[in-house]
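S.K.: no sequence on this one, just coordinates:
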């Protein structure tokens, strides 16, 4: 293929812009804020699930406490009724008196047991409420951190997009200065060789594959006309001759 030397050298400008655009795309995909957002999303989901669990626990404890308090009230009411009977002398025989006194004592023991249950439930409820408050605080912090991180990510993405738009405009202008057949070859090689299609020959080494060319290869390039498009024998990329080629 033939192409004027100036057009061949323009490929280096195009390659630089393409490499810059690829780097911008990579940076946009790998911003540290993206990983941080994923971590925060997982943390927020974990905290929300934990809050659902503790809210359910608090609901159960509330019902348990109300039932225990109702049981206490029921036993207390019965004990008070029996005590009033005893104080009023509404007992007809010693046996009935003994039975009533025994029932009052049993009710008092039962009331004590139920009050212990109420206290235990209240303590567990207090612990659960403290846990809920802690989780709610942690969730609010995580959500705030996410909002800040998302804003930072959006700012970074906006800056990258602006720079990329400028680079694409420059690329369009540069590509317009390159003959169609040379541009087509460059595009084909970019697809084949990981985005790098043209590289300078610098002091006898291809900057595309970083390998030094043999003396025979350099001799062939030295003998080639300036408008001859030469390729690296190692990586097959387009080799651009410059003042630093060492020919």
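M.R.: Looks like it arrived, so ask away. Remember, it's a predicted structure, so these values are computed and weren't measured experimentally.
S.K.: when you work out contacts or count neighbours from here on, use the C-alpha atoms and nothing else.
M.R.: Fine.
S.K.: which of the helices or strands spans the residue nearest to the spatial centre of the chain?
M.R.: Taking CA atoms, centre = their mean, the centroid of the chain lies closest to residue 38, which sits 0.9 Å from it. Assessed by DSSP states H and E, residue 38 sits inside helix 32-87.
S.K.: try this one side by side with the last:
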């Protein structure tokens, strides 16, 4: 029969500290991966991207309005030239029928010029309003101050958590080196198979798999010497027990 593994008080303290350090590392790592600060940054980034998309579309609309204004201005210049030719023709041409045609064409030119003048004024007002809302100089989109602040807060939290995790990982390596090789091998097996290397015995259940242990096993555990290394019969994880008795 194989003799049970044993661990003295100092070794049990190292194992308990290691389990606590690694559990703290897992908790901080899980928090780092699901930071509310990160979720807030992502929300604000999405809102900022939508705002910039709308601004890009507005700038495209502005270019379209500028082209429209140029076209209207050109058409108005053509109508003024047409009106001027009609007036000159009326002054120079005594033919009654020709004068009637010129007066008709002049009326059409005058009406169209009035319409173009109104359209030009509307386009100019729209462009002025757009320029006022877009800010002086049209310098392009400015990042949302709330997003800048949220990113700074996220980075501060990430730095803090990363620093804590780095320190804990360093301490974990130190503690692992202090454990006997057989105990460390069992600890690593538990990490590989169940995510934890050692877990407390919680009354009648294992703190790793949370299965209630049978009465025979519990009596054996109760009678085991303080230095005997116990493992869960269900999952094989090292069990930490309160041996202060």
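M.R.: Yes, it's here. Note that the structure is predicted; figures quoted are calculated from it, not measured.
S.K.: now what about the TM-score between them?
M.R.: Once superposed, chain against chain, the TM-score is 0.83 (TM-score structural alignment, normalised by the length of structure 2); 239 aligned residues with a CA RMSD of 2.8 Å.
S.K.: alignment lookup: residue 18 of structure 1 to structure 2.
M.R.: Matched by TM-score structural alignment, residue 18 of structure 1 corresponds to residue 22 in structure 2.
S.K.: excluding sequence neighbours, find me the nearest residue to its match.
M.R.: residue 172 (6.7 Å; CA to CA, 6 or more residues apart in numbering).
S.K.: how near is that neighbour to residue 120 of structure 2?
M.R.: 75 Å (CA to CA, to the nearest Å).
S.K.: same check, this time on residue 95 of structure 2
M.R.: Taking CA to CA, one finds residue 95 of structure 2 at 36 Å from residue 120 of structure 2.
S.K.: likewise residue 33 of structure 2?
M.R.: 56 Å.
S.K.: verify the stated contact: the match of residue 18 of structure 1 with residue 168.
M.R.: Yes. Contact status for residue 22 of structure 2 versus residue 168: in contact at 7.4 Å, counting by CA atoms under 8 Å.
S.K.: look through structure 1 and tell me its longest helix.
M.R.: Assignment by DSSP state H gives helix 94-176 as the longest helix of structure 1.
S.K.: ok, and what's touching whatever helix or strand comes next after that one?
M.R.: Going down the chain from helix 94-176 of structure 1, the next helix or strand is helix 180-192, by DSSP H and E. Outside of helix 180-192 of structure 1, the residues within contact range by CA atoms under 8 Å, 6 or more residues apart in numbering are 1, 3, 11, 175, 195-198, 237-238.
S.K.: looking at the residues you listed, which are in helices?
M.R.: Checked against DSSP H, the contacts of helix 180-192 of structure 1 include these in helices: 11, 175.
S.K.: looking at the contacts of helix 180-192 of structure 1, spot the one nearest residue 140 of structure 1.
M.R.: Nearest to residue 140 of structure 1, judged by CA to CA, of these is residue 195 at 44.5 Å.
S.K.: please say which of residue 95 and residue 120 of structure 2 ends up with more neighbours.
M.R.: A count of neighbours by other CA atoms under 10 Å puts residue 120 above the other of residue 95 of structure 2 and residue 120, at 19 against 9.
S.K.: the more buried one against residue 71, yeah?
M.R.: No. Using CA under 8 Å, residue 120 of structure 2 makes no contact with residue 71, being 9.5 Å away.
S.K.: from residue 130 of structure 1, how far off is residue 66 of structure 1?
M.R.: Taken as CA to CA, the span from residue 66 of structure 1 to residue 130 of structure 1 is 20 Å.
S.K.: in what helix or strand does the match of residue 18 of structure 1 lie?
M.R.: Using DSSP H and E, residue 22 of structure 2 maps to helix 9-33.
S.K.: can you give me the neighbour number for residue 196 of structure 2?
M.R.: Other residues within reach of residue 196 of structure 2, judged by other CA under 10 Å, total 21.
S.K.: that one: what's it in contact with?
M.R.: Counted by CA under 8 Å, 6+ apart, residue 196 of structure 2 has contacts 19, 23, 187, 190, 208, 237.
S.K.: could you identify the most distant pair in the residues you listed?
M.R.: Longest span within those, CA to CA: 23 and 237, 14.1 Å.
S.K.: which one's more surrounded, these two?
M.R.: Neighbour count, other CA under 10 Å: between residue 23 of structure 2 and residue 237, residue 237 has more, with 28 against 18.
S.K.: distance of residue 231 of structure 1 from residue 89 of structure 1?
M.R.: 121 Å.
S.K.: spit out the contact partners of the equivalent of residue 169 of structure 2 over in structure 1.
M.R.: Structural correspondence for residue 169 of structure 2 with respect to structure 1 (TM-score structural alignment): residue 168. Residues in contact with residue 168 of structure 1 (CA under 8 Å, 6+ apart) are 17, 21.
S.K.: distance check, residue 135 of structure 1 against residue 237 of structure 1.
M.R.: From residue 135 of structure 1 across to residue 237 of structure 1, the span is 59 Å (CA to CA).
S.K.: same thing with residue 165 of structure 1?
M.R.: Distance, residue 165 of structure 1 to residue 237 of structure 1, using CA to CA: 27 Å.
S.K.: for residue 156 of structure 1, same thing?
M.R.: To residue 237 of structure 1, residue 156 of structure 1 is 34 Å away according to CA to CA.
S.K.: next, count neighbours for the match of residue 18 of structure 1.
M.R.: Residue 22 of structure 2 has 20 neighbouring residues, counting by other CA under 10 Å.
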